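1. Next come a sequence and a model predicted from it.
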Amino acid sequence: MPFALLRYGLRRAHRPFDDIPPTPPLRQSYDVAIIGGGGHGLAAAYYLSHHHGIRSVAVLEKGYLAGGNTARNTTTIRSNYLTQASIRFYREAVSLFGTMSQDLGFNVMFSQRGQLTLAHSEATMRSFHLRAEMGKHAGTGVEVVDARTVRELCPHLNMDEGGQHEVLGGLWHKDGGTARHDAVAWGYAKRAAEKGVEIHQRTTVTAIRSQGDRVTEIVTDRGTIRAGQVLQAAGGLNGQIAELAGFPLPIRCFPLQAMVTQPLKPFLHTLVSSANLHTYLVQSSRGEIVIGGGSDPYQLASTRSTFDQKEALAQGALHLFPFLHNVRLLRQWAGITDMTPDYSPIMGASPLANYWLDAGWGTWGFKATPVAGKYMAETIATGRVPDIIAPFALDRFDRFALLNEMGATAASH
């Protein structure tokens, strides 16, 4: 145990500190306004203030800090994608998560335990070989493993030998892991606030006014502000916010549900996912089994949860780990995934010269938090889109330069 922590624990009296300052009154103008106080918006605020010296920043959050999709995910971090652009991007995200606790001085509980995606058919095994080769070419830790290795990595797994969902092998991504989602958001918020970034919770953007090709004013329910640059990072509400700015985005919203069980003794030491069963599981640091799956098959901008999805996730989890049949569920929740046609995000320029986009994340948003914040901050500070996010430009749909990541999901859609 570090001596500083021991001294702090044995101290008879200590002065508590506020991680996040109270919401201040809105000023008339800021250098940068960020619409969305989730992980991406807060990460961008941190990098703007710490790496680029831009401290006149207002983060505008409709609800409470990181209460949207940042609080409604299953914390998976990985880089085993299909296209070179995505692999390169998420590989850096994994690297940034690895040093985040030290960089922020805030424990985000990053655990690099690896991810195992199961193959129940020879066709899936062939597709895994393609993903493994793409990953190796880009320098990520991913390989195809046989059934024996799957059993070694996850000895409690039901291999269903001879059954409909027999496990023939898997895709082992040793770099995969998890982090505490609220800690990530609060770590970025705390450090950004220390540099003067203002975090305005319970502040709803109601209108965005522009003149020519530039945004001039942002109207909120607490007042109107001017900003030299604006970043949109509003999660499931990105489509609605873009409409306020006067242009459409190729986004459709689908609910994405998950649930968690009562705590158990540790037995699941890696992330396990099955596209056939539309289910993935990971055990949290508190012992809870987090169970997720694919997006709901209908468009809806809602965070309501349903019994149908609970039943489907339970069936998949019980097939993989039958001994969970008497375990109680504690919570169920849903987020709003803003899906693009090619299942890849939209980052960079918009039709307005001083309005930047961080949208269309679908089910990939949390794992991209640090790298998206880093490069969106660089884009705003320099006015140039870095090469690493250039392939994710909005105009790729006009150029038909799509980045198809539909098959890279951990549990299928």
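-> Nice, thanks for sending it over. Numbers count the residues shown, from 1 in each chain.
2. alpha carbons only for contacts and neighbour counts from here, please
-> Will do.
3. any idea how far residue 215 lies from residue 252?
-> 24 Å (CA to CA, to the nearest Å).
4. One more: residue 365?
-> For residue 365, the distance to residue 252 equals 15 Å [CA to CA].
5. Neighbour count for the two, which is higher?
-> A side-by-side neighbour count of residue 365 and residue 252, using other CA atoms under 10 Å, places residue 365 first with 24 against 20.
6. which residues touch the nearest residue to residue 361 once chain neighbours are set aside?
-> Sequence neighbours aside, residue 345 is the residue nearest to residue 361 in space, at 4.7 Å (criterion: CA to CA, 6 or more residues apart in numbering). Neighbour list for residue 345: 358, 359, 360, 361, 362, 392 [criterion: CA atoms under 8 Å, 6 or more residues apart in numbering].
7. okay, now the one to match up with it:
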Amino acid sequence: MGFKHWNAGGYSGLRVLAEGLLGNKGWTPAWRDPAPKDSYDAVIIGGGGHGLSTAYYLAKNHGLTNIAVLEKGYLGGGNVGRNTTIVRANYFLPGNSEFYSHSLKLWEGLEQELNYNVMHSQRGLINLFHSDGQRDAFARRGNAMVNQGDDAVLLDRAGVRRMLPYLDFDNARFPIYGGLYHARGGTARHDAVAWGYARGADRLGVDLIQNCEVTGIDVEGGRVLGVQTTRGAIKARKVAMIVAGRSGQVAAMAGMRLPVESHILQAFVTEGLKPCIDHVISFGMGHFYISQSDKGGLVFGGDLDFYASYAQRGNLPMVEHVMEAGMALMPMIGRPKVLRSWGGIMDMTPDGSPIIDKTHIDGLFIDCGWNYGGFKAVPASGWCMAHLMATGESHEVARGFRLNRFETGHLLDEEGTGSQHNLH
């Protein structure tokens, strides 16, 4: 049996108080644990944030409820339950900008939509810059964000010091020139997002099937017919592959080779501290980002480990690199003990932007290549993937994420780092 979250009926403050007084004996499973049926209208491979949100919006927006989400482990057991929880819409390029703007709007209404507390906290995100060139780049990015309809404020050194007085402003090697402040950015509770979408999809009639690994994709005459699983064959007219770092492996079952590489991204959390970091902070001279969780732990991460791997763990040199970046930015964090680290398998594309598209096989869809942007994209990814599966057409905010852009040259190289997967 996979993990179950518990709930009976709806959630409310009164209900939580009553259950606390009565020994919490009234909660029941938040979603069913059904056996797989022989056939469905659509099967979604992958029970992470993107797969669950796709199932939810297929049912909610398009009325398609004869759907199964197949997860080889337990729901939310992959990257959605092991990330640094950052939510933002501070992208620069057309194609990315409108997509993440749409996603942030969905985040802002998500708890009301799902009647579930995903702990979305718009505490503000500050990207620091440390040179004149970086200032110019962030000024352009901020203008693009404002033109898109999102918020951005360019802070000078004094403005950053007023908000983040604990940073090392006297560091001769990495002087802080200022920062780009994105007030609507923030964090959300990663696993609660998966639970909220799972509960919502289940209530709309979607079958969430755990401990059901897909072992093959049935294709005949250029059309998908269904999947083979460890719990038997399942027929389906539409199949969506939404498996993050396992995208290349699952696509190979259908004879496809995707333009993705899987890399490891580590993250870390410290022991609980009193509130000391009110925002999400990103270091501009090293890939380091940090926030403080509701439980008091400092949650932070940095670069990929820079080698392809399917292992959910990282190497010690990258641990040292991330710690060095954190200490260079804010030496005050040197004393807390690091409780744990973990690694997520990141599906990296050559241009650093995702893929949401149909494949050359009729009825087979792909949602992958989220690089560093997967968690913040969960609502919009599901919204757009559901639109694509239901209508056969790309949603207007996801038209730049087509698979054939790597053939046509219409790339979305947000970071401007070329065609090396590991540099994005």
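-> Structure's in. What do you need? These numbers come from a predicted model, not from an experiment.
8. hmm, back to that, mind checking which of the contacts of residue 345 of structure 1 are in strands?
-> Of the positions in the contacts of residue 345 of structure 1, 358, 359 sit in strands, assigned by DSSP state E.
9. I'd like the contacts of residue 345 of structure 1 written out as JSON lines, with neighbour count added.
-> Listed next are those as JSON lines, based on neighbours: other CA atoms under 10 Å:
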{"residue": "358", "neighbour count": "26"}
{"residue": "359", "neighbour count": "28"}
{"residue": "360", "neighbour count": "33"}
{"residue": "361", "neighbour count": "23"}
{"residue": "362", "neighbour count": "25"}
{"residue": "392", "neighbour count": "23"}
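10. a markdown table for the contacts of residue 345 of structure 1, including distance to residue 129 of structure 1?
-> Below are the contacts of residue 345 of structure 1 laid out as a markdown table (distance: CA to CA, whole Å):
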| residue | distance to residue 129 of structure 1 |
| --- | --- |
| 358 | 31 |
| 359 | 30 |
| 360 | 28 |
| 361 | 26 |
| 362 | 25 |
| 392 | 25 |
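11. and the two most separated of the contacts of residue 345 of structure 1?
-> Every pair in the contacts of residue 345 of structure 1 was compared (CA to CA); the two farthest apart turn out to be 362 and 392, at 13.6 Å.
12. can you list residues touching both of these two?
-> Common contacts of residue 362 of structure 1 and residue 392 (CA under 8 Å, 6+ apart): 344, 345.
13. show me what contacts residue 393 of structure 1?
-> Counting by CA under 8 Å, 6+ apart, residue 393 of structure 1 touches 346, 347, 348, 349.
14. Now flag whichever of the residues you listed is closest to residue 132 of structure 1.
-> For the contacts of residue 393 of structure 1, the closest approach to residue 132 of structure 1 (CA to CA) belongs to residue 346, at 25.3 Å.
15. The closest one maps to what in structure 2?
-> Matched by TM-score structural alignment, residue 346 of structure 1 corresponds to residue 355 in structure 2.
16. Surely that match touches residue 365?
-> No. Residue 355 of structure 2 lies out of contact with residue 365 (CA atoms under 8 Å); the separation is 10.0 Å.
17. just the helices in structure 1 please.
-> 3-10, 39-51, 84-104, 122-137, 147-153, 181-194, 238-245, 307-320, 369-382, 396-399 (DSSP state H).
18. counterpart of the last one in structure 2, which residues?
-> With TM-score structural alignment applied, helix 396-399 of structure 1 matches the range 405-408 in structure 2.
19. Give me the mean distance between the matching stretch and structure 1.
-> Once fitted to structure 1, stretch 405-408 of structure 2 is off its aligned match by 1.4 Å on average (mean CA distance after the TM-score superposition for structure 1).
20. Quick one: the strands in the stretch 251-400 of structure 2, in order.
-> 261-270, 280-283, 288-292, 298-308, 338-348, 355-358, 364-368 (DSSP state E, counting those that start in this stretch).
21. average gap between the second one and structure 1?
-> This points to strand 280-283 of structure 2. Strand 280-283 of structure 2 sits 0.8 Å off on average (mean CA distance after the TM-score superposition for structure 1).
22. which secondary structure elements does that strand contact?
-> strand 125-129, strand 288-292 (3 or more CA pairs under 8 Å, 6 or more residues apart in numbering; DSSP states H and E).
23. please redo it, this time with the cut-off set to 10 Å
-> Packed against strand 280-283 of structure 2 by the contact rule (3 or more CA pairs under 10 Å, 6 or more residues apart in numbering; DSSP states H and E) you find strand 125-129, strand 178-182, strand 186-187, strand 288-292, strand 298-308, helix 316-329.
24. Also the fifth one?
-> Strand 338-348 of structure 2 is packed against helix 247-252, strand 261-270, strand 298-308, strand 364-368, with contacts defined by 3+ CA pairs under 10 Å, 6+ apart.
25. now the first one
-> Other helices and strands packing on strand 261-270 of structure 2, by 3+ CA pairs under 10 Å, 6+ apart, are helix 247-252, strand 288-292, strand 298-308, helix 316-329, strand 338-348.
26. so of the ones you listed, which one's packed in deepest?
-> strand 288-292 (a mean of 23; mean count of other CA atoms under 10 Å).
27. mean shift of that strand relative to structure 1?
-> Mean deviation of strand 288-292 of structure 2 relative to structure 1 after superposition (mean CA distance after the TM-score superposition for structure 1): 0.8 Å.
28. Just want the angle from that strand to strand 125-129.
-> 150 degrees (axes from the mean of the first three to the mean of the last three CA atoms, to 10 degrees).
29. Residue 241 of structure 2 -> structure 1?
-> Under the pairing rule here (TM-score structural alignment), the equivalent of residue 241 of structure 2 within structure 1 is residue 232.
30. what's the distance between its match and residue 354 of structure 1?
-> Taking CA to CA, one finds residue 232 of structure 1 at 11 Å from residue 354 of structure 1.
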